[in-house]
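Q: got a predicted structure here, sequence first:
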Amino acid sequence: MKYLSICLINFLFLMLMSISLFLMSLYFIMNELIYFLEWEVVSLNSMSIVMTFLFDWMSLMFMSFVLLISSLVIYYSKEYMIDDMNINRFIMLVLLFVMSMMLLIISPNLISILLGWDGLGLVSYCLVIYFNNIKSYNAGMLTALLNRIGDVALLMAIAWMLNYGSWNYIYYLEFMYSDKEMTLIGILVVLAAMTKSAQIPFSSWLPAAMAAPTPVSALVHSSTLVTAGIYLLIRFNILLVDSFMGQLLLLLSGLTMFMSGLGANFEFDLKKIIALSTLSQLGLMMMILSMGFYKLAFFHLLTHAVFKALLFMCAGAIIHNMNNSQDLRLMGGLSLYMPLTSSCFNVANLALCGMPFLAGFYSKDLILEVVSLSMMNMFIYFLFFFSTGLTVCYSLRLVYYSMTGDLNCSALNVLNDESWIMLKGMLGLMMMSIFSGSILSWLIFLTPISICLPFYLKFMTLFVCLMGGLFGYMISKISLFFVNKSLNNYFMSMFFGSMWFMPFISTYGIINYSLKLGMNVLKNFDQGWSEFMGSQNLYKQLINYSQFNYTMQNNNLKVYLLILILYIFILVMFLIFM
């Protein structure tokens, strides 16, 4: 009961904080306010350490969404993690995670950003390995090591910021836009953001992080860890406009979106499909951000956070009822047994697909119409729209396998909607998934946006979504037939289903060569020439010297007499020849 009350207290506190921050963000939007708060931590002689905090409508609104989702996740965990003996430790880790994200959001300073950034990395490792098994340890190590690349890039950016005399990057972005040092800092920040937001070639850690408990996945994949890179680039957006970095990021994020959308259509693990959809949406945010539309990226970031957290919560409730089975092929007919959970799941899925007048529609439709209006080459345009079609495709496939047909698992499973605490958390997010898109579109874009396009381009988004849905239905019906019939199709599904072999390249591809190199060094150097010429040779010489010394000491009288005879002989010979 003590743990349940801790969950409830944290939920109420975070919810109140979220509401107050949201109201503050409205006040800041209406009055166009930006506050910089400086806190002098240490002052010693002429040296002072000052922490700077940035409060504007963007940071306040993002913080309110993070706190809202984390409060509902903690409330949801109250029942989901009820059998866990260490739920108190789990709640503490989640709160540390949220605090690290808060620090990152309100920091205009690279040093304090690094504190939040590394806090996210460290706590995410602790949460990924929470279940203490081999799979989670491997996933945690992959997550930690790939994110270290971005941490090192951020450290190098901090070192280069010394050229400006301060680490408050926000003061220098405008007038140092074309400066070489600032360009290099921008490249390093883009690299850091790519690792944290899992863009190609750093994508393999995101599906692996599914080893964490489902409430953690709901938090990580919606508003905290993976969005940290997006948020950092939103702050550095000036450096991406009309630059080589922006063009490269546009290509890589487009390929990430395309790759994850294809991979999700070949996947049968419920949580991995939702993880790959997160990767797809991160690619979409990165693409529109690298084109210079940072407000659109932020808008989609907030709407996506709500329905993605809801998707993971519903997936957690389904997995909970299915005796911890995550295989889609064992599900079926869940809408009959779990109607409320299925309703929330379908609302989140439709919001993800961009169903008109749900949260995802307002941001995705606007993004695709802006792309149609922009000067964009055919390849990038194809990546945008085809990947959107793939989103609808795997979403419909997910619904087809889980909601329709008959239940394929054990008849002893008791499926029900009686987990009221989990349902309350999900219903709160379902309301947000319905209404947040329209509310945010009124708040973020104060002047109404009207995009005039030709008839076919205007309906292109809807057409692509419908075609994607049809394609998803066809894949659901015939994909198993294809895989079983042809070996070539099996290899094709293996290639697309394993994210273009990226997890293998990130693990075996790197470890294999380094381990072989280590074996050769050990064999030829440590246990080879180094051993022969070094310690072994010294050991043999010492043995020879000690044996000689031992012989001399055992025959010391004989040696003495022999030397005396030799001395007398030399003396006699000397006297004769004299």
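A: Great, that's in hand. Because the structure is a prediction, the values reported are computed rather than measured. Residues are numbered from 1 along each chain as shown.

Q: CA atoms for contacts and neighbours, from now on please.
A: Fine.

Q: where along the stretch 251-400 of the chain do the helices fall?
A: 270-290, 294-321, 334-337, 339-353, 359-373, 378-403 (DSSP state H, counting those that start in this stretch).

Q: please disregard the earlier target; I meant the stretch 51-200 of the chain.
A: Listed in chain order, the helices of the stretch 51-200 of the chain (DSSP H, counting those that start in this stretch) span 57-80, 87-105, 110-128, 134-160, 180-196.

Q: so which of these is the most surrounded?
A: With neighbours taken as mean count of other C-alpha atoms under 10 Å, those reach their highest mean count in helix 57-80, at a mean of 25.

Q: okay, one more to line up with it:
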Amino acid sequence: MFSICNVSFVFLFLLSITFFVLGIMSLLGGSSLFIEWEIMTINSSPIIMTILLDWMSFIFMSFVLYISSMVIYYSNQYMEADFYINRFIILVLMFVLSMILLIISPNIISILLGWDGLGLVSYCLVIYYQNVRSYSAGMLTALSNRVGDVAILLAIAWMLNYGSWNYVFYLNSVLTNTEMVMISSLVILAAMTKSAQIPFSAWLPAAMAAPTPVSALVHSSTLVTAGVYLLIRFSEVLVEIYMGKVLLLLSSLTMFMAGLGANFEYDLKKIIALSTLSQLGLMMMILSMGLSILAFFHLLTHALFKALLFLCAGAIIHGVGDTQDIRMMGSLINQMPLTLACLNVANLALCGMPFLAGFYSKDLILEMSSMSWINMIIFFLLFFSTGLTVCYSVRLSYYLTGKSFSNLVCHSVGDNYNWVMVRGMMGLMVVAITGGSMLSWFLFPIPGMVVLPIYLKMGAIIVSIIGGWVGFLLSFSYAGQSLTSLNNFYFWVSMGGSMWFLPYLSTNYCIRLPLHMGGQYMKVMDQGWSEMVGGQGIYETMSSGSVLVNVSQYNEFKMYLLFSFLFLVFMLMLFSFS
């Protein structure tokens, strides 16, 4: 009997292969399909459900579906103890459907459907393990992403002036129309929240409260890449407007901050999450320079090895007794050789090891950046962050493989307990090795000549070697302890290890403070002055006045005589004064 996991896995896997073939045919043939369905019309502006099927959407959908199929197959064993595993798989399928709606939409109204679907389902998945930590992480994720949702809604309202919401037709008017500049700036703000750029970076490591298969899906090809993909569609305007320059600086700082923070982190999943944040900064940075196809290339290759990294991390956490502290691990190469082999392949691909998936995109990005117009600060942040990537990758590999095992004496760590998970990882490892070369052949059939001086050409290799050496030195526990125990460096170590205090600023000042002020406003105004001088106060005054009127209208003779006497006295006084 087929379970919902197996049926979903087979269906998504076959669909991904179909979409990849269609994408290659569309890429080689130069064709695309544009489908419109007019739902209704408001003030002569038609609300249209639009579908754009070109090579970019086909290939991205195939990657999303392939990674989703492997994640669902992996979840068949990882979540087998969960009584509600069918509900979990349905949530994952809704997540994938929302991402596909976002990918195929060139219309900003139909984009909102997938955009909000991602936000809602991601909240449900982050709070899947029902505890206080998950609820706090889910609220931080939801409220941070609401800023981007509001920006999309404002862009929709502003585009009402155009008479249509198909933004692809208006991108060329950005130089002559200030309204398109404003709309593009709002879209950039929305993409910054969804892809967790500074100052919205705090929610991405917090979203690690979700189950590990969800983290593999979220951090590789769905939620966090939605902002990058949207900006790839808006890439024509990024170089032209001022907000694109701001994005270039913020994405470079995000890449540097995340790479620095990962070197001070001991939580296995958070290290990989900060790695994702660093790579998102790299994609946003290369997008701001106008190289959208290169950013899309790195987006695809990064999705392959990052999903593999998370699945390996889940298998390790599953094996060592559900702990995520890398100091409690070590010498796992002897007990989980296949899992550690997959993890090291993904780590090497992340570092840009030649002929793995990450090499083809990262090396090209560094070389094209060396040829571009960026200033010295951005250039330094790019190469220094590349060195930091190798640094935390070597540190992670050392903690998992090099040091001695530091967990329980009696344990059941091994690959033979989780063959289903190993098969899911192997399916991703094959594409993490071959995916980069295959994509480079299709996306860049005519290779460009990158001519650089020898010191720039060797720059990527030099910073990688230096970063790996520093990471190996920092891996020794005494070196880490001596660094953190120095009082002179305590502030800088705590700042670097806590993402420049962004989680504290995001929770205490950007979320709790407005919520507290809203509560005080409700007490003072809605439940205070509004009760006295608002609608409720007027109601009380009118009610008490109507009681007096009713008393005077009871037709009692004594009351009638009293009011008549008072009225007569009042009239006499009036006449006497006149």
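A: Now that the structure is in, tell me what you want to look at. Keep in mind the model is a prediction, meaning the values are calculated, not measured.

Q: coming back round to it: any chance of the helices of the stretch 51-200 of the first structure in a markdown table, with distance to residue 575 of the first structure too?
A: Shown next, in a markdown table, are the helices of the stretch 51-200 of the first structure (distance: least, C-alpha to C-alpha, whole Å):
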| stretch | distance to residue 575 of the first structure |
| --- | --- |
| helix 57-80 | 108 |
| helix 87-105 | 97 |
| helix 110-128 | 90 |
| helix 134-160 | 84 |
| helix 180-196 | 90 |
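
Q: of these, which is nearest residue 213 of the first structure?
A: With C-alpha to C-alpha, the closest approach to residue 213 of the first structure among these belongs to helix 110-128: 7.5 Å.

Q: excluding covalently adjacent residues, which one is nearest to residue 337 of the second structure?
A: Among residues not flanking residue 337 of the second structure along the chain, residue 415 sits closest, at 7.3 Å (C-alpha to C-alpha, 6 or more residues apart in numbering).

Q: in contact with the residue nearest the centre of the second structure, which residues?
A: Nearest to the mean C-alpha position of the second structure, by C-alpha atoms, centre = their mean, lies residue 224 at 2.8 Å. Contacts for residue 224 of the second structure (C-alpha atoms under 8 Å, 6 or more residues apart in numbering) come out as 194, 195, 196, 218, 280.

Q: over in the first structure, tell me which residue corresponds to the third one.
A: Using TM-score structural alignment as the criterion, residue 196 of the second structure maps onto residue 198 of the first structure.

Q: report the separation between the equivalent of residue 224 of the second structure over in the first structure and residue 395 of the first structure.
A: Taking TM-score structural alignment, the alignment pairs residue 224 of the second structure with residue 226 from the first structure. Computed as C-alpha to C-alpha, to the nearest Å, the residue 226 of the first structure to residue 395 of the first structure distance reads 21 Å.

Q: next one: residue 21 of the first structure
A: The spacing between residue 21 of the first structure and residue 395 of the first structure, counted by C-alpha to C-alpha, is 33 Å.

Q: equivalent analysis for residue 409 of the first structure, please.
A: 22 Å.

Q: please say which of those two ends up with more neighbours.
A: Set residue 409 of the first structure next to residue 395 and count neighbours by other C-alpha atoms under 10 Å: residue 395 wins out with 25 against 15.

Q: does the more buried one touch residue 353 like I think?
A: Yes. If you go by C-alpha atoms under 8 Å, residue 395 of the first structure and residue 353 touch, sitting 7.2 Å apart.

Q: overlap of the contact sets of those two?
A: In contact with both residue 395 of the first structure and residue 353: no residue, using C-alpha under 8 Å, 6+ apart.

Q: residue in the second structure paired with residue 248 of the first structure?
A: Using TM-score structural alignment, residue 248 of the first structure lines up with residue 246 in the second structure.

Q: then residue 387 of the first structure?
A: Match for residue 387 of the first structure (TM-score structural alignment): residue 385.

Q: got a list of what the closest residue to its match other than its chain neighbours touches?
A: Take residue 385 of the second structure and drop its neighbours on the chain: the residue closest to it by C-alpha to C-alpha, 6+ apart is residue 256, 5.1 Å away. Residue 256 of the second structure makes contacts with 278, 381, 382, 384, 385, 388, as judged by C-alpha under 8 Å, 6+ apart.

Q: re earlier: which residues does the match of residue 196 of the second structure contact?
A: Counting by C-alpha under 8 Å, 6+ apart, residue 198 of the first structure makes contact with 204, 205, 206, 226, 279.
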